[in-house]
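Peer 1: please find the sequence and the predicted model below.
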Amino acid sequence: MRLEQLLGTQLPIIQAPMAGVQNSALTLAVCGAGGLGSLPCAMLGAEALQQELRLLSEQAQGPWNLNFFAHSTRPEDAVRTQRWRTALAPYYTELGLDINTVQPGAGRRPFDRETLELIAPFRPPVVSFHFGLPDADVVDRIKGWGGKVLSTATTLAEGKWLQAQGADAVIAQGLEAGGHRGHFLSTDLSLQMGTFALLPQMVAALDIPVIAAGGIADASGVAAAMALGAAGAQVGTAYLLCPEATTTDLHRTALKSKRAQHTALTNVFSGGAARGIVNRIMHELGPMSELAPPFPLAGSASAPLRSAAEKAGSSDFSPLWSGQNNSGCKAIPAADLTREMAAKVPPMASIKQ
């Protein structure tokens, strides 16, 4: 089954939800082109989320997707937190900041029933999750209003788990993908594989549609994924230069430079493994640091460094999220890019049912 059939889109393209570099403007542009536009919601407060929901429900042409995190919260370990702050202290001194003013907190909270009640009146057509799924009754509630439930899997075991828990489709996230890894059964990165190794195994093992994600940056990549059995493709990095994205000027400059050829998985920004362009803090502390508290607890201490450095014109401490293949990044309208992505895929009308 292709995404057009499952989700009601015109094209088999999902714009990946990318927290920190987009709002509903990008979501709406992709929806208008016939793809599935996504809105990252994990870092939105209730008021901001309601405002975005009103815009999407009133203006979206076709279905749209809300994305949330389903991670488990962990209590802070005072010893580990102090070790992390000690590691960051020289950078605070360099930037004229006081590390003792850092406020504890996660910065990202998992999807909960309060959020469910907030979104329910808007009946979002698609709700997707990173780091697993919420409880079964929550999944059933979303399905009850006709919503489709998607989630990310980074291994075959995770794909099978998501199918067993009622997901309508699985997003197979290859190791090439930018941003946070969606793993939830194991944090062992050696268990994870590239998109075009993971995808066919998942297609063969699952009875629900599989969506390819990671390293897909152009129409040829989308067509290749679908030739291997994908129901469609989720694309993120390629949208980062679009005018509808809120990508900072520093991030855009990095994406257009030779620096973008070197990405790595790092935990120094949030505590969770995420792929981005290598910069100073990744080089000096990691990229995978044993000192960083687990996701999402590392972010409270690293975020002030980013803010101060960016004000001074530096991306030394910024999460410059990017997949390994940024060749498809174009500073063109997101609607045009969406249509380009699907250009080599046969239209549904030409496929024998």
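Peer 2: Arrived safely, thanks for sending.
Peer 1: please count neighbours and contacts with C-alpha atoms only from this point.
Peer 2: Fine.
Peer 1: looking at this, residue 289 is in a strand?
Peer 2: No - judged by DSSP: H, G, I helix; E, B strand; the rest coil, residue 289 forms no part of a strand; its state is coil.
Peer 1: please tell me how far it sits from residue 186.
Peer 2: Between residue 289 and residue 186 the distance, using Cα to Cα, to the nearest Å, works out to 18 Å.
Peer 1: how about residue 222?
Peer 2: According to Cα to Cα, residue 222 stands 28 Å off from residue 186.
Peer 1: these two: which is more packed in?
Peer 2: residue 222 (26 against 13; other Cα atoms under 10 Å).
Peer 1: pretty sure residue 340 is one of the things that one touches, is it not?
Peer 2: No - here residue 222 does not reach residue 340: they are 10.1 Å apart, not a contact under Cα atoms under 8 Å.
Peer 1: which residues of this protein fall in strands?
Peer 2: With strands called from DSSP state E, the chain shows them at 13-15, 37-40, 64-69, 126-130, 148-153, 169-173, 179-180, 210-213, 232-235, 263-266, 274-277.
Peer 1: enumerate every residue touching residue 195.
Peer 2: With contacts defined as Cα atoms under 8 Å, 6 or more residues apart in numbering, residue 195 is in contact with 172, 173, 174, 175, 176, 212, 213, 214, 215.
Peer 1: take a look at this one as well, against the first:
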Amino acid sequence: MSGGVSRRYGLGVLTDTAVPIVVAPMAGGISSPALVAGAVDAGAFAFLPAGYLSADALRGQIEQTRGLVGKPFGVNIFVPNSKSSADTAGYRQSLSGEEERYGVAAGEAGWDDDDYAAKIDAVVDLRVPVVSFTFGLPGVEDVRRLKENGTQVVVTVTTPAEAEAAAERGADVLCVQGAAAGGHRGVFEDNSALPGGGPLYDLLPALRLIGARTGLPLVAAGGLSHGGDVAAVLAAGAVAAQLGTAFLRCTEAGTSAVHRDLIADGTRETTLTRSFTGRPARGLVNRFIAEHADAPSAYPDLHHVTKPLRAAALRAGDPEAMSLWMGQAYSRAEEAPVAAVLHMLMAQARTAAAALTGRLGI
């Protein structure tokens, strides 16, 4: 893909790309090295997800992606939260019917830090130019090491209070996640009394409030599915738009066939749930979510408990016990190579921008 916007922000490789679109880090194999490389080669920016990988596996994926593309890309790391005191044993027992249905035992609940420290070492050693964090704030020493290494630090936030904390910690850029986003909510602390783990800000109000409080460059994320949405968030002050669901059907993505078919069908609603992982996440409504809606706030404990059941459902081609993460506007996703999707989004964005300037008499 050639062309793009002529404006350059000079804020580092994340916000100085020809195409002001970021391909979101989608863990679990969806954001493959091929997807990341294809997006970067087409002029956008993209993140390789470190979530659920060992540090050694992450190193391998970074090297594999570098073997596919010579341009910069980023890595996203999950920040470990404190261990939950919620009753995971009771929830595990409630899954006996699922065990019988799929012929596998549920996993054992257990907390881990997702190899956090070793992953920091990996991105420092390999001099990754942009590192983003989700689920909380990176440590003070981690931020210092990354910045001394020339790395741009991005923190995902969902509220103005989180944004202020990230700015104080030394974030260079904030990824502002609105309520319509697919996958896990980026809340720092999961308030189990609230469906989304905390206050649910729509994207445009979040951009406006956070921009007024911090003054940091903002990447807008959550429910964006069309080039007109990209133009809208740029007009609202973001330096780039981050999309994930829009790329789920790309030929380079590691999305399962079951997942792809349901996106193409486009008839189900999405909802926020803790049922699969113990942390609020947006995905397609299915039987498992409906029958296990009372899941406690306990991440990553419940992720380990339900993992064997989800894997068995995938093997059976049964979407009713799979975590089918996607944003509210998922039905807009197109089946095409990532470069073609980016080209389409940019064409739509330019059309929207031209209509806006015409409407405003510019």
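Peer 2: Nice, thanks for sending it over. Keep in mind the model is a prediction, meaning the values are calculated, not measured.
Peer 1: can you give me the TM-score here?
Peer 2: Scored against TM-score structural alignment, normalised by the length of structure 1, the superposed chains reach a TM-score of 0.90; 337 aligned residues with a Cα RMSD of 2.0 Å.
Peer 1: would you turn the strands of structure 1 into CSV with distance to residue 285 of structure 1 and mean neighbour count?
Peer 2: As requested, these are arranged in CSV below (distance: least, Cα to Cα, whole Å; neighbours: other Cα atoms under 10 Å):
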stretch, distance to residue 285 of structure 1, mean neighbour count
strand 13-15, 32, 27
strand 37-40, 28, 28
strand 64-69, 26, 25
strand 126-130, 26, 23
strand 148-153, 28, 26
strand 169-173, 26, 28
strand 179-180, 18, 22
strand 210-213, 28, 32
strand 232-235, 29, 27
strand 263-266, 10, 24
strand 274-277, 14, 25
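Peer 1: a markdown table for these, including distance to residue 298 of structure 1?
Peer 2: Formatted as a markdown table, the strands of structure 1 follow (distance: least, Cα to Cα, whole Å):
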| stretch | distance to residue 298 of structure 1 |
| --- | --- |
| strand 13-15 | 27 |
| strand 37-40 | 20 |
| strand 64-69 | 16 |
| strand 126-130 | 18 |
| strand 148-153 | 22 |
| strand 169-173 | 23 |
| strand 179-180 | 14 |
| strand 210-213 | 26 |
| strand 232-235 | 27 |
| strand 263-266 | 12 |
| strand 274-277 | 13 |
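Peer 1: looking at the ones you listed, which is closest to residue 346 of structure 1?
Peer 2: strand 232-235 (11.7 Å; Cα to Cα).
Peer 1: now that closest one on structure 2. Mean distance?
Peer 2: Using mean Cα distance after the TM-score superposition for structure 1, strand 232-235 of structure 1 ends up 0.6 Å from its aligned counterpart in structure 2, as a mean over the superposed pairs.
Peer 1: can you check which part of structure 2 that strand sits on?
Peer 2: Under TM-score structural alignment, the counterpart of strand 232-235 of structure 1 in structure 2 spans residues 240-243.
Peer 1: now the helices for the stretch 201-350 of structure 1?
Peer 2: Using DSSP state H, counting those that start in this stretch, the helices assigned to the stretch 201-350 of structure 1 run over residues 219-227, 249-255, 280-285, 299-311, 334-341.
Peer 1: got the contact list for whichever residue in structure 1 pairs up with residue 310 of structure 2?
Peer 2: Following TM-score structural alignment, the counterpart assigned to residue 310 of structure 2 within structure 1 is residue 306. The contact partners of residue 306 of structure 1, taken as Cα under 8 Å, 6+ apart, are 315, 316, 317, 318.
Peer 1: and the third one, what's its match in structure 2?
Peer 2: Across the two structures, residue 317 of structure 1 finds its equivalent in residue 321 of structure 2, going by TM-score structural alignment.
Peer 1: on that earlier part again, can you show me which of the contacts of residue 306 of structure 1 carry over to structure 2?
Peer 2: Conservation of those in structure 2, assessed by both residues aligned by TM-score structural alignment, their matches' Cα atoms under 8 Å: retained contacts are 317, 318.
Peer 1: can I get the contacts of residue 306 of structure 1 in JSON lines with neighbour count and distance to residue 122 of structure 1?
Peer 2: JSON lines is the format used below for these (neighbours: other Cα atoms under 10 Å; distance: Cα to Cα, whole Å):
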{"residue": "315", "neighbour count": "24", "distance to residue 122 of structure 1": "38"}
{"residue": "316", "neighbour count": "18", "distance to residue 122 of structure 1": "40"}
{"residue": "317", "neighbour count": "22", "distance to residue 122 of structure 1": "37"}
{"residue": "318", "neighbour count": "24", "distance to residue 122 of structure 1": "34"}
